[in-house]
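Peer 1: sequence unavailable; structure follows:
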């Protein structure tokens, strides 16, 4: 059977209530593979250092560059997804991912491997906004919670499985095997997707504003890079890069506001006029900071303080990630039936309780207790994220879906970088102070970790407060900005 043309006309897929549209199932499967690739390199750092004769700081650039590329490319996706067909966007995302994976598999040097990771990240950056935008276009409002819950299988389970999967694969071969395993799977998914995927919606012609592209890439990329430099770098240099990134973002924002009146914005900020969307954005950003901070600290604690291997660490945190993903569909169905508040408020409180529990880590805390706290955190994040994603995008009119998902994804990258920089800086500063006061290296590190977990717990209080401001459901069928008085409190 021949593959249909990429620019085949958009066809309305018959949506059966209670069933996930085929286009969403295809995109979720592809997203699972590309997100799995984000964390699959974690356990490969030691063998990479030995094989390519590089330092740990150099090897970490494979993760930093991925994050930088995501932050720089995602702001463009809102404009891009409105200008091309669903199939073109899918082919672009998976084509870039396949090219990067193939190049990484045969990379003769670190520089080539780094370039391959950047190409992979460019494809990944398109996939998530494409999935979210398509979902909002094809899934009826009454089914969105259930379908959005299914996305957690890709968003949550894939990162959780990455370290364990890579640890297992590395038992059988070199770091190249990581890419050799992913490549044929991704190629098969791409081929199957292009055979079955239909275009959704109609592309809109338009030109791109290159000043916006440059300031977005420099601003968001610079901000994430500057935040990453706080980990073991010169704090003054890092602060200067962050300040430059913020300045570029300010120029980007003013440019978008001007283009909203005189042209076509790269990222339409009119989504922020919708109160539920803006509150959801704040909640998601702070929750991501707290979550990513804890996801960085827990492996450091397990490996550096408790002496577990990377594979053992991955296996210990996997149950929480699996629970988060598998609970997603149930959370989605509950959202469709009862609305968001009955889920988000208890979920936010549970996040605070879990992070508070982590502030009590010791040299001998039982592993079952650590596993239980991590599982509680992941489950509460699932209970929170699925409704908040649905409420956020449900609050904006259809023509702003791509921009809304682009802004959400961009701020996730920034929040992840900020959360990581915050906890590492706090942990290092407290550990140095403890060592100066006479504590042993291990006790000083543990003391720093406790303080960093306290910061995460404090941040989570903001999540609870913003959860109280959310309505049970978002209503934006008119396409007009929501008013506070029109929002049901329960």
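Peer 2: Now that the structure is in, tell me what you want to look at. Every value quoted in this text rests on a predicted model; they were computed, and no experiment measured them.
Peer 1: when you work out contacts or count neighbours from here on, use the C-alpha atoms and nothing else.
Peer 2: OK.
Peer 1: where does residue 16 land in three-state SS?
Peer 2: coil (DSSP: H, G, I helix; E, B strand; the rest coil).
Peer 1: tally of neighbours for it?
Peer 2: Residues lying near residue 16 (other CA atoms under 10 Å) number 11.
Peer 1: please apply the same query to residue 455.
Peer 2: When neighbours are counted by other CA under 10 Å, residue 455 comes out with 22.
Peer 1: secondary structure element for the residue sitting nearest the centre point of the chain?
Peer 2: Taking CA atoms, centre = their mean, the centroid of the chain lies closest to residue 412, which sits 5.4 Å from it. Using DSSP states H and E, residue 412 falls within helix 401-436.
Peer 1: repeat for residue 34
Peer 2: With DSSP H and E as criterion, residue 34 is part of helix 22-39.
Peer 1: re earlier: buried sites along the helix holding residue 412?
Peer 2: Within helix 401-436, the residues that count as buried by 16 or more other CA atoms under 10 Å are 401-432, 434-435.
Peer 1: please state the offset of that helix from the chain centre?
Peer 2: Computed by CA atoms, centre = their mean, to the nearest Å, the chain-centroid distance of helix 401-436 equals 12 Å.
Peer 1: what packs against that helix?
Peer 2: Counting contacts by 3 or more CA pairs under 8 Å, 6 or more residues apart in numbering; DSSP states H and E, helix 401-436 packs against helix 61-83, helix 110-138, helix 210-228, helix 275-300, helix 367-394, helix 441-469.
Peer 1: relative to helix 110-138, how tilted is the first one?
Peer 2: Going by axes from the mean of the first three to the mean of the last three CA atoms, to 10 degrees, helix 61-83 is angled at 40 degrees with respect to helix 110-138.
Peer 1: adding another structure so you can compare the two:
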């Protein structure tokens, strides 16, 4: 069956649909889910005391979350062709609500972990559904502004999460991190039940169980390996085993997708050169973003002696500005195309990371805030415009596959970035301490940490320069013939 016939088969007519309520329903749900992703980290010390568990055990609340999303997102391309937008969203938010309630009342650690897994299942379903819906209901020339609204949620929610978390823990206790989310989640479900309409095309392809198994082992193994390497070391036998098993499963998964008639993930999206270029660019950008997300809190708390709440407040302005600029970037993208935003944005990223590589124990808080804002302004100019450019090149029947691939690889890039830059920092710290005349003094411990961070930021800077070089080849995507015809037909019908 050729792409043109797939394009029109069972396609939902979205010409007269009200976009506002649909987008609002999706954005409210995603905001709640993504906000919760970063709420819990600051509460880890309290949770260790409450449940009597170790650092390694408590990290599973974060690792399991990433692992579930890394496993689930590749399967969303199939799920979106079997279930309606409405079914997917309400199921996702139902899972998220059940997980949130279970976390809030958890009497033992295992209940808390199961609740986090349920929350991750909901979050993993939501983001691809949101992006796919935007691609369907907006024509290419208006997608930038719509994707900018997604950027507002995806970027601002994690930024304000740690600050809100710090305030809640200081005033109440960790259970309120979940109790306060319950009414927001319930409102999101009620709003969606009233306003959310189906816009996806249900083709109900054959379910290839072998592909699902290989995808789960492959992506799950890689995400787990890199997450564990960030917590332990690359020499850990479990890391090595997970990398080997995950790598073999991924190779077999790729072979399977190219061999079967109806693949779980349509890897032929990489035949579209602009989509491929954007995918590589976003992988590097996500790795550099995660490097600063993990390194800056360590620097602020362990080198400058800031509290968790103060750290959240210092990093808050950059995150908020980043979120607020996302819709602006989207509108500029619609008007001028990607190059005007992506190239200056990547240059800002490279410069800010280079300046971060020179920070020391005497660096003022104001300088950290300014550099962080500069970095996140650059990120806001790159992320959604680049992503929209790559997806705009795909025909409609490949939207679920394109969004699933981008979201999956960004999760993997986040895990790789965290592990890689933590490893570089640790190696730099160890090398410094070996040459120290007094390795046990507090001042030298701080100097060792800063030396390791300099190495990590230097590595991140070279990654940012590589991203800038790739960004020079980004151009405005041409909508596929089938989509251009559909846009003309919609216009003529009006």
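Peer 2: Now that the structure is in, tell me what you want to look at. Worth saying up front: this structure is predicted, and the values here are computed from it rather than measured.
Peer 1: picking up where we left off before, counterpart of the residue nearest to the centre of structure 1 in structure 2?
Peer 2: In structure 2, the residue matched to residue 412 of structure 1 (TM-score structural alignment) is residue 410.
Peer 1: so who does the counterpart of residue 434 of structure 1 in structure 2 touch?
Peer 2: Using TM-score structural alignment, the partner of residue 434 of structure 1 in structure 2 is residue 432. Applying CA atoms under 8 Å, 6 or more residues apart in numbering, one finds that residue 432 of structure 2 lies in contact with 448, 451-452.
Peer 1: how much space separates residue 432 of structure 2 from residue 185 of structure 2?
Peer 2: 48 Å (CA to CA, to the nearest Å).
Peer 1: got the contact list for the closest residue to residue 3 of structure 2 other than its chain neighbours?
Peer 2: Distance criterion CA to CA, 6 or more residues apart in numbering; nearest residue to residue 3 of structure 2, sequence neighbours excluded, is residue 397 at 7.5 Å. By CA under 8 Å, 6+ apart, the contact list for residue 397 of structure 2 reads 3, 6-7.
Peer 1: across to structure 1, which of these hold up?
Peer 2: Compared against structure 1 with both residues aligned by TM-score structural alignment, their matches' CA atoms under 8 Å, the contacts of residue 397 of structure 2 retain none of their contacts.
Peer 1: from the residues you listed, pick the one nearest residue 127 of structure 2.
Peer 2: Taking CA to CA as the measure, residue 7 is the one of the contacts of residue 397 of structure 2 closest to residue 127 of structure 2, at 22.7 Å.
Peer 1: equivalent range in structure 1 for the strand or helix carrying the closest one?
Peer 2: If you go by DSSP H and E, residue 7 of structure 2 is part of helix 3-8. Under TM-score structural alignment, helix 3-8 of structure 2 corresponds to no residues of structure 1.
Peer 1: so which bits of that helix are buried?
Peer 2: 6-7.
Peer 1: how about stretch 217-233 of structure 1?
Peer 2: For stretch 217-233 of structure 1, by 16+ other CA under 10 Å, it's 217-231.
Peer 1: widest-spaced pair of these?
Peer 2: Maximum distance among the buried residues of stretch 217-233 of structure 1 (CA to CA): 21.7 Å, for 217 and 231.
Peer 1: which residues touch residue 242 of structure 2?
Peer 2: 221-222, 224-225.
Peer 1: for residue 478 of structure 2, which non-adjacent residue is spatially closest?
Peer 2: Residue 478 of structure 2 sits nearest to residue 393 (CA to CA, 6+ apart), 5.9 Å away.
Peer 1: around the aligned partner of residue 386 of structure 2 in structure 1, how many other residues sit close by?
Peer 2: Under the alignment defined by TM-score structural alignment, residue 386 of structure 2 corresponds to residue 388 in structure 1. Close neighbours of residue 388 of structure 1, defined as other CA under 10 Å, add up to 28.
Peer 1: same check on the one 10 residues further on?
Peer 2: Neighbourhood size, residue 398 of structure 1 [other CA under 10 Å]: 18.
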